[in-house]
Each structure stands twice: as structure tokens, then as C-alpha cells.
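test case, fold it:
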Amino acid sequence: MNPFLWLIDTIIDIYIWIMIASAVLSWLIAFNVVNTRNPIVNNIGEFLYRVTEPALRPIRNMLPNLGGIDISPVILIILLLFLKQFIFWAYLKLFI
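This is a model prediction of the structure:
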């Protein structure tokens, strides 16, 4: 595999796992399993929010109000997987 493609694949995979971690942490906070007054939990939550929110905000603005359900992480993960497949397809069409 091309090193550039490997790098893009790895970055997208890491970002997808960060999205999943952010969703799980938000559920744990919502159900009072973890306390945000804990400095470690607060720092992790703040980091995950700062990394994921710039990508999620435009998707949330386009989606209709679904009550308390936020499906923007699912949509972003699907878009990232599509982007990854498109990049591999374009590479194969252009260079092989």
C-alpha cells in the first residue's frame, strides 16, 4: 500500500475512533456514570469536544430537530468511510 494512502487511512480510522469515544463519553455523562467534576474526565471530555465539534456542528445545523437524539456522529462516520473508499478508488483509477 502506498504510504500516503496508509497515512490517510490511519488518520480517518483514528478520527472515527475519537468520534466513538466522544459518543460513549457523552452517554456516560448523561447517565451519571462518570462525573464531569473529575479533572481527568473533564480534560478528556474537553479534548474530545474540541476535536469533534468542528466537524459535527455543520451536520447538526443541517439536520432537523429529532428531540434528544443526535445522529450527527453516525452521519459523520458514514461520510468518513465513504471518503476513505472514494480516495482508494480514485487512487486505483489514477495510478494503477
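
can we go C-alpha only for contacts and neighbour counts from here?
Will do.

which strands and helices lie in contact with the longest helix along the chain?
As assigned by DSSP state H, the longest helix anywhere in the chain is helix 3-30. Applying 3 or more CA pairs under 8 Å, 6 or more residues apart in numbering; DSSP states H and E, one finds that helix 3-30 contacts helix 39-62, helix 72-95.

any chance of the ones you listed in a markdown table, with mean neighbour count and distance to Val24 too?
Shown next, in a markdown table, are those (neighbours: other CA atoms under 10 Å; distance: least, CA to CA, whole Å):
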| stretch | mean neighbour count | distance to Val24 |
| --- | --- | --- |
| helix 39-62 | 14 | 10 |
| helix 72-95 | 14 | 11 |
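
tell me the buried residues in the longest helix of the chain?
Asp9, Ile12, Asp13, Ile16, Ile18, Met19, Ile20, Ser22, Ala23, Leu25, Ser26 (16 or more other CA atoms under 10 Å).

for comparison, sequence B:
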Amino acid sequence: MSALLWLFDTVVQVYMIFLIASIVLSWLIAFNVANPYNQFVYTIRDFLARITEPALQPIRRILPDLGGIDLSPMVLIIGIIFVQRLVHEAFGPMAYGM
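Predicted structure coming up:
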């Protein structure tokens, strides 16, 4: 069971890294540091959007429109951490024989 918890934690951490990379890339594009028409930037942006947007869209539908501020990634990260802690509370004692 501890191996499954390790795998779950690793997948969650990698997903949060992708989410943060998507945020940083969107800022770089917004401030004209990265060119969205560059093939490499476009490929990375497309990959990150395909990974993160399915989880962010339902949150964006619920949150009010705040103009140029998008709080959905922060809400998603808080939700992911909450679920991660729930899983650890539920399965942690079984995994470590407590």
C-alpha cells in the first residue's frame, strides 16, 4: 500500500508542476517575453493546456469573473492538496501498519 501512496503523491506532484508551468508560461506570453507563434512555445503551451484545462474549466465556470485575474489554478492546487491529505489520512495508517 505504501507504494501506491508513493505513486499517488508522485502523480499529484507532477501534475502540480505542469499546472505551475502553465501559469508561468501564460504570464510569459502575456508580458511578451515568449512568442506564442514560435513552434516550440506553441507545442509546450498546447501540451500544458491539454493537461490542465479539463480540470480548470469547471472551476472557471463557478468562480466569478475578476477581469484579468484567474484564480482557478490556485483553487485547483488547494483542492488537490486537500484530496492528497484526505487520501493520506484514509490510507496512510494501513500503508504503514498503524
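
mean per-residue distance, the longest helix of the first structure versus the second structure.
When the second structure is superposed, helix 3-30 of the first structure averages 0.3 Å from its matched positions, counting by mean CA distance after the TM-score superposition for the first structure.

nearest to Tyr49 of the first structure among the buried residues of helix 3-30 of the first structure?
Ser22 (7.1 Å; CA to CA).

ok, now which ones touch the closest residue in space to the closest one that isn't next to it in sequence?
Excluding its sequence neighbours, the residue lying closest to Ser22 of the first structure (CA to CA, 6 or more residues apart in numbering) is Leu48, at 5.6 Å. With contacts defined as CA atoms under 8 Å, 6 or more residues apart in numbering, Leu48 of the first structure is in contact with Ile18, Met19, Ala21, Ser22.

tell me the contacts of the second one?
Residues counted as contacts of Met19 of the first structure (CA under 8 Å, 6+ apart) are Leu48, Thr52, Pro73, Ile77.

so how far is Ile18 of the first structure from the first one?
From Leu48 of the first structure over to Ile18 of the first structure the distance is 7 Å, taken as CA to CA, to the nearest Å.

quick revisit: of the helices and strands packed on helix 3-30 of the first structure, which is nearest Leu5 of the first structure?
Set against Leu5 of the first structure and scored by CA to CA, those come closest in helix 72-95, at 7.4 Å.

many thanks, have a good one.
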